[in-house]
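Q: Below are the sequence and a predicted model for it; my questions follow.
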Amino acid sequence: MQVGLHALGIGAGAQRPVIDAVAAAAESGGFATLWSGEHVVMVDSASSRYPYSADGRIAVPATADWIDPLVGLSFVAAATTTIGIGTGVLLLPEHNPVLVAKQAATLDSLSGGRLTLGVGVGWSREEFEALGVPFARRAARTEEYVAAMRTVWREDVASFTGEFVRFDSVRVNPKPVRSRTIPIVFGGNSDSALRRVAAHGDGWYGFNLDGVADVAERVGFLEARCREAGRDIAGLRLAVALRDPQVGDLEILADLGVDEVVIVDGPPADPGRAAEWVEGLADRWLPVARAVRGRTPGGPAAASRG
């Protein structure tokens, strides 16, 4: 069991001194991944429903700083040497996929192969409208963009023809560090999101789940969809963030086959207090995670995943 930290990119976590301090402390403390999410546009009054809260509203105020995750994670990578970095999540259908492929491969190369590209289909109609991107069929657009990006990474001279993107005989360098690919994990907790994971993903980033029972139900659904797709869920990376996580959840989540529990929190605005804040989180979560990682797996899901 690993523990990640989703703490950078918003508010105080968008400030360079805080990014540097949190990143260095998280790496030295033993966290597995630093995650950062995305919204290009926020609005003061949204009609779109936020899918990760009971009241349908996002907790982040529209006035908060929210930096671009790939740019922000490049600063994280520069301040560290070993910790993983991940977008949690980048709203892929809002972007040009060839440009994202270039940016992601650049960050992966400069970080020494530490990038996980978490992507989602998006939920804010207002955001899509502001960017001039159709809100309809955004899931199909996302799936095609993923295929196009993998083609760009894999091929020296790449061509692709689809409904939403096409290019012919182009070279896009650099290539990703690990066998010309970057792990792509899909965000989202819905049935359609998990079908997308089973069909196209290298993993799943479940966000703001209600608790271990919710995770168990979702993992079971994903496992069934993987079987239908002829895939083994053991080949997927499963990272989940709970709405109210407890240290006692880690053993249960490990037995369910979860690889990484992601703690979602905001750092202090004072960079001088950031290391102490990270150390407090590490003291609470990491000893339990190490103990769980070191024990003999007790559940069937964990056993199937090795």
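A: Structure received.
Q: Please make it C-alpha for all contacts and neighbour counts, starting now.
A: Fine.
Q: which ones are touching Ala158?
A: 151-152, 167-171 (CA atoms under 8 Å, 6 or more residues apart in numbering).
Q: my guess is Ser171 meets Val157, correct?
A: Wrong residue type there; residue 171 is Arg, not Ser. Yes. Counting by CA atoms under 8 Å, Arg171 does reach Val157; the two are 5.1 Å apart.
Q: among the contacts of Ala158, which are in strands?
A: With strands defined by DSSP state E, the entries of the contacts of Ala158 inside them are 167-170.
Q: residue contacts, Leu222?
A: Residues near Leu222 by CA under 8 Å, 6+ apart: 194-195, 197-198, 233.
Q: Check Ile19 too.
A: Taking CA under 8 Å, 6+ apart, we find Ile19 in contact with 8, 13, 75-76.
Q: What residues sit buried inside stretch 170-177?
A: The neighbour-count check on stretch 170-177 (16 or more other CA atoms under 10 Å) flags 172, 174-177 as buried.
Q: Over to stretch 49-62?
A: In terms of neighbour count (16+ other CA under 10 Å), stretch 49-62 has its buried residues at 50-52.
Q: put this beside the first:
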Amino acid sequence: MDAGVAYFPTHDGLGPAELARLVEERGHRWLLWAEHTHIPASRESPWGGREGAPPLPRKYARTYDPFVASAYALAATQNLRVGTGIALVPQRDPIVTAKEVASLDHLSGGRFEFGVGAGWNREEMDNHGVDPRTRMKRMREHVLAMKAIWTHHEASFHGDFVNFDRIWSDPKPLQKPHPPILVGGNGPTVLDRVLEYGDAWMPNHASGVLERIGELRERADRPIEVVVMGPDLEPSLLERYEQAGADRVLFWLPSGRRSVVEAELDRVERVMYELHDVGIG
């Protein structure tokens, strides 16, 4: 099991290019960004959709666009894989997003990873003209439409939310057939989405994920990676994920200055060293 990091790229923290260089220099292979276009001031939706959740951290309203952040990070590195963790695709135009993903992947030499999710903030969706009740269906159509654009010279798509006839959109992604699609989510039907159009499942660390890894493996008819987002830095927990078949864990870095980020990277590296090189069982 490998490890990478995730980050809210805020304007008052370590910048995307500097962070990417630091992460690559320290030997990590993955860096994913969070996305929120804005946070409605009403704050009616509880954080993560969880009743009784604590107040939303300020970083949620202060993030750079993840595709802009990815451009800076990819240009500043040679081997680091960079992407979204997650892009809120129901709130995005699929034709524009397909162009952004393909452009970043092509310019970076095939180093982009596309994490997708439906979101939890209902007021944010409303402000984008997205009915929260249809967000899962929208996400499905948006992803399938983007796949058509990436894999066909003349792409067409017809659905309830996305419709276009015979379009040209180049360049195509360098990775074939397209960059990995990491489907985020922990809901009861998430594995159906992963199996239909994903290359990986990227759940948040939560109860039940360990057992569902086995369910995914039993149902899948092709290799599907499991990427666990935000587990605690506890060797015993990470060992359970490794034994359950998780391929990768991603640890959230604090959105702060270099010294703050480096201190957390030190913690991550100590725990992963204990897990892999010393052994805990």
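A: Looks like it came in fine. Please read all numbers here as calculations on a predicted model, not as lab measurements.
Q: thinking again about what came up before, which of the ones in strands among the contacts of Ala158 of structure 1 lies closest to Ala216 of structure 1?
A: Phe167 (41.3 Å; CA to CA).
Q: That closest one -> structure 2?
A: Aligned counterpart of Phe167 of structure 1 in structure 2: Phe164 (TM-score structural alignment).
Q: ok, back up a step: take the contacts of Leu222 of structure 1 and keep only those in strands.
A: Among the contacts of Leu222 of structure 1, none falls in strands (DSSP E).
Q: Name the nearest residue to Ala26 of structure 1, sequence neighbours excluded.
A: Leaving aside its chain neighbours, Ala26 of structure 1 sits nearest to Val278 (6.2 Å; criterion: CA to CA, 6 or more residues apart in numbering).
Q: any chance you could map the strands in the stretch 151-281 of structure 2?
A: 155-158, 163-167, 181-184, 200-202, 225-229, 248-252 (DSSP state E, counting those that start in this stretch).
Q: and of those, who's closest to Asp2 of structure 2?
A: strand 248-252 (4.7 Å).
Q: quick check: the closest one aligns to which part of structure 1?
A: The aligned range for strand 248-252 of structure 2 in structure 1 is 260-264, by TM-score structural alignment.
Q: Show me the contact partners of that stretch.
A: Applying CA under 8 Å, 6+ apart, the external contacts of stretch 260-264 of structure 1 come out as 1-7, 238-242, 245, 250.
Q: burial measure for Arg140 of structure 2, as a count.
A: Neighbour count for Arg140 of structure 2, taken as other CA atoms under 10 Å: 18.
Q: What is the equivalent residue in structure 1 for it?
A: Using TM-score structural alignment, Arg140 of structure 2 pairs with Glu143 in structure 1.
Q: how close does the helix or strand harbouring that match sit to structure 2?
A: Counting by DSSP states H and E, the element that carries Glu143 of structure 1 is helix 138-154. Its matched residues in structure 2 lie on average 0.7 Å from helix 138-154 of structure 1 after superposition (mean CA distance after the TM-score superposition for structure 1).
Q: Check which helices and strands that helix is in contact with.
A: helix 97-110, strand 158-161 (3 or more CA pairs under 8 Å, 6 or more residues apart in numbering; DSSP states H and E).
Q: Run a quick neighbour tally on the nearest residue to Gly159 of structure 2 once chain neighbours are set aside.
A: Nearest non-adjacent residue to Gly159 of structure 2, counting by CA to CA, 6+ apart: Glu141, 6.8 Å away. For Glu141 of structure 2, the neighbour count with other CA under 10 Å is 22.
Q: before we move on, what about the one 5 residues further on?
A: The number of residues packed near Met146 of structure 2 is 22, by other CA under 10 Å.
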